[in-house]
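In: Take this sequence and fold it.
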Amino acid sequence: MTSILLAGGGTTGHISPMLAIGRELRETHPDWDIIALGTPDGLEAEIVPRAGFELLTIDKVPMPRSISPALLKFPGRFSGNISAVRRIISSRGVSAVVGVGGYVCPPAFLAAKQAKIPLIVHEANAKPGMANRLGARLTRPGRVGITFPDTQLRNSTLVGMPMPAEITALDRSDAAQRAGFRADLGLRDDAPVLVVTGGSSGAQKINEAFLASADACQEAGIQVLHITGAGKGEELREATAELSDYHVVDYVDGMHRAYAVADLLVARSGAATVSEASVVGVPALYVPLAIGNGEQRLNAAGSVAAGASLMVDNAEFSAATVTETILPLVGDRPRLEEMSRAASALNYPTDAAARMAGILTRALEG
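Out: Next comes the predicted model:
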């Protein structure tokens, strides 16, 4: 039996494309064994098994950024992780490794190289992270899939962002479906909907700004679906308890429903969010998280340049942004329609999972 090891985790930005690739492989090769590799304390520990995939785990071993006792222990712990993945490859008869980024990927990439099996990489962000830069160096030309056309990464080819079929098949012009999703989410069908989300980890700056402007949202006649992230919304929930059109939830099961009901999306500009919003044509205002490689700003740059979205720096985002920019925009139907058309015109690939599966299949064929 052909066995494939999917490696990645830590954030939904890694887990979502990994699962999309896994589902595609299961559909096209039902006789293959698709297993995932993550850490026991990452989001994947809950999400991957819930999605129906077996998850194997290794320790999370981040590279220390300063001289410390952890730095002295790092080589041994990292080497131990490589050995652990080698044992998985051997015991499960793994034929290839597909990595999407995260702490587990460097040892998985090196183990695949040592085992002399094909290594396939998907890079979600416009600016590649350290793990996938390593993976791109270890594999062959054409075996690295990238999401954005301007991404600079060795051996890469443009495939887009692997995403759930519910999103690629979503038709926001289907009024009946949209009304059904609004009802499911407790929303009325006679007022604009603003969807606010900070991703799986939440976004404190965004939450604070809407906490200070929640009354203004209600007064403007706008419904807000605010997805705060687990454990991040208690203060907001208490403050808006008497506001009938302000809905605070930890998460939405199936983000395609949130995209379907949104007249405007306010969100971080993770690669998955930007790609999904563009594919379904949701007008957006992005608040890039100013950490890491600065990749979130780059992820949204093409969308902003095309007129499909706006961008406000995290440091500048405030209650005034909500009242002076967001609320007027939610009520500007002609401009929202123009932004939606601009998003759709970006022509983001919608078959990225299939393209990644094709790369893998060709690699196995030699």
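In: Please make it C-alpha for all contacts and neighbour counts, starting now.
Out: Noted.
In: Going along the chain, name the helices of the stretch 151-300 of the chain.
Out: Secondary structure of the stretch 151-300 of the chain (DSSP state H, counting those that start in this stretch): helices located at 165-168, 175-184, 204-219, 234-239, 255-261, 271-280, 295-305.
In: for comparison, sequence B:
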Amino acid sequence: MAVERPLSVIVAGGGTAGHIEPAMAVADALRRRDPAIRITALGTERGLETRLVPERGYPLELIPPVPLPRKPTADLLRLPGRVRASVARTRAIIDAVDADVIVGFGGYVALPAYLAAGRGLLRNRRRVPIVVHEANAKAGIANKIGARLATRVLAAVPGSGIHGGRRPKDDGRGRPGDDGRGRSAVGGSEAEIVGIPVRQSIATLDRSALRAEARAHFGLPADGPVLLVFGGSQGARSLNEAVSGAAAQLTAAGISVLHAHGPKNTLDVSGVDPDSPAKYVAVPYLSRMDLAYAASDAAVCRSGAMTVAEVSAVGLPAFYVPLPHGNGEQELNARPIVSLGGGRIVPDAELTPKYVIDEVIPVLSDATRLSDMAVAAAGAGHRDAADAVARIVVEVIGR
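Out: Modelled structure (predicted):
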């Protein structure tokens, strides 16, 4: 009897943690389903994936980067050649690992993968099915293109503007229907809402059970509310200035603070009474976000897609402060949580020490309000997103 070879899956999501972390979460979920599944990550030498992917124990294949110019420049003239080179390299990787499916998470790594997988139609090669996942509330160009070629299109929230996936149906023989080119025979549809895949340590986090250990880890008091402040891996100056500017008032109100300010930034919290039972713990970076979430009762943070996904998955109330520039995507990411009562949106310009004193301190001082917000945040989160995407990936392969 012939033995089926292990499934081979390529995950394409590089550049930023917002693309890499969902890809790694799905890779982990696939391995939990079947340890023999072969996972290959795509990336470029410019992205964080050169560090994050090997740390998670997965092989990384590098392709030439194809950043899309936002304005008409000389780079735009060089774009077609760069795309061809990147697609050719990606196709060689697809053939080398005998990929069964491409799972793309957007960004400039995903676009060549989508085009290379679809290229099989033109080169008389086996077409590799595509699963697209959009994490943001507003879909990017790469995923909009990939969705047109995809077998399944998934999204974190409704209204992202991405659609075109073809959901499989049974063909009468217990297999997904196919149009002869590896795609479902069903017409295009809106994206399936699955949430954002998060790490297993976050998806399974029991904040209350880990609370004592987490607080001891950071040197925080065992009792009293704790405010978590973080602005991404590099920190955020506006968050740093607003919260540290109210450090004395926070600790005087009995509220401790765990503040990740960024490795290149410093905080001045000299006004804090050293004899106060509440503590202001400032660190450059948080390597154990699971412990940081468990130690805390609320957060002040940005509202990038991954931040919103993790904070809501663990049921942590939050004051979301969207980036003041860009296309407004970060505010859109936080709206579903806020609409259910799991947090507030604070414009960057309005986050001041006075806001922290007038708005944040009263919330942290009200245990009933915090509890209600935590329940609402948890209800909006998607702890099972990684496993849901992994199941869909296996369904698409048809084994």
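In: how near is the aligned residue in structure 1 for Y355 of structure 2 to V266 of structure 1?
Out: Counting by TM-score structural alignment, Y355 of structure 2 corresponds to T321 in structure 1. Remark: distance between T321 of structure 1 and V266 of structure 1 (Cα to Cα, to the nearest Å) = 11 Å.
In: Which one's more surrounded, those two?
Out: Ranked by neighbour count (other Cα atoms under 10 Å), T321 of structure 1 and V266 place V266 first, with 23 against 15.
In: picking that back up, can you redo the helices of the stretch 151-300 of structure 1 as a markdown table with mean neighbour count and distance to L364 of structure 1?
Out: Listed next are the helices of the stretch 151-300 of structure 1 as a markdown table, based on neighbours: other Cα atoms under 10 Å; distance: least, Cα to Cα, whole Å:
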| stretch | mean neighbour count | distance to L364 of structure 1 |
| --- | --- | --- |
| helix 165-168 | 16 | 25 |
| helix 175-184 | 16 | 41 |
| helix 204-219 | 18 | 45 |
| helix 234-239 | 15 | 49 |
| helix 255-261 | 22 | 33 |
| helix 271-280 | 24 | 27 |
| helix 295-305 | 22 | 31 |
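In: Out of these, flag the one nearest E46 of structure 1.
Out: Evaluated over the helices of the stretch 151-300 of structure 1, closeness to E46 of structure 1 peaks at helix 255-261, with 17.3 Å, by Cα to Cα.
In: how far out from the middle of the chain is that closest one?
Out: 15 Å (Cα atoms, centre = their mean, to the nearest Å).
In: now for it, which elements pack on it?
Out: When contacts are defined as 3 or more Cα pairs under 8 Å, 6 or more residues apart in numbering; DSSP states H and E, helix 255-261 of structure 1 packs onto helix 165-168, helix 175-184, strand 193-197.
In: List the contacts of D387 of structure 2.
Out: Contact analysis of D387 of structure 2 by Cα atoms under 8 Å, 6 or more residues apart in numbering lists V26, A29, L30, P197.
In: right, and out of these, which lies closest to P80 of structure 2?
Out: Nearest to P80 of structure 2, judged by Cα to Cα, of the contacts of D387 of structure 2 is V26 at 31.1 Å.
In: Just give the number of residues close to the alignment partner in structure 1 of that closest one.
Out: Counting by TM-score structural alignment, V26 of structure 2 lines up with I21 in structure 1. Neighbours of I21 of structure 1 under the rule other Cα under 10 Å: 27.
In: wait, isn't I21 of structure 1 in contact with M356?
Out: Yes: using Cα atoms under 8 Å, I21 of structure 1 is in contact with M356, at 6.9 Å.
In: got the residue ranges for the strands in the stretch 251-399 of structure 2?
Out: Using DSSP state E, counting those that start in this stretch, the strands of the stretch 251-399 of structure 2 run over 256-260, 280-283, 298-301, 318-320, 343-345.
In: Next: the stretch 1-150 of structure 1.
Out: Here the stretch 1-150 of structure 1 has its strands, by DSSP E, counting those that start in this stretch, at 3-7, 33-38, 54-57, 94-99, 119-123, 144-146.
In: Select, out of the ones you listed, the one closest to A241 of structure 1.
Out: Proximity to A241 of structure 1 (Cα to Cα) singles out strand 33-38 among those, at 38.1 Å.
In: just how off-centre is the closest one within its chain?
Out: Strand 33-38 of structure 1 sits 19 Å away from the centroid of its parent chain (Cα atoms, centre = their mean).
In: so which of the strands of the stretch 1-150 of structure 1 is the most packed in?
Out: For the strands of the stretch 1-150 of structure 1, the largest average neighbour count (mean count of other Cα atoms under 10 Å) is found in strand 119-123, namely a mean of 30.
In: and that one, which stretch of structure 2?
Out: Against structure 2, strand 119-123 of structure 1 falls on residues 130-134 (TM-score structural alignment).
In: mean shift of that stretch relative to structure 1?
Out: Its match in structure 1 and stretch 130-134 of structure 2 itself, once the structures are fitted together, sit a mean 0.9 Å apart by mean Cα distance after the TM-score superposition for structure 1.
In: Adding distance to A300 of structure 1 as columns, could you present the strands of the stretch 1-150 of structure 1 in a markdown table?
Out: Formatted as a markdown table, the strands of the stretch 1-150 of structure 1 follow (distance: least, Cα to Cα, whole Å):
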| stretch | distance to A300 of structure 1 |
| --- | --- |
| strand 3-7 | 26 |
| strand 33-38 | 28 |
| strand 54-57 | 32 |
| strand 94-99 | 23 |
| strand 119-123 | 15 |
| strand 144-146 | 15 |
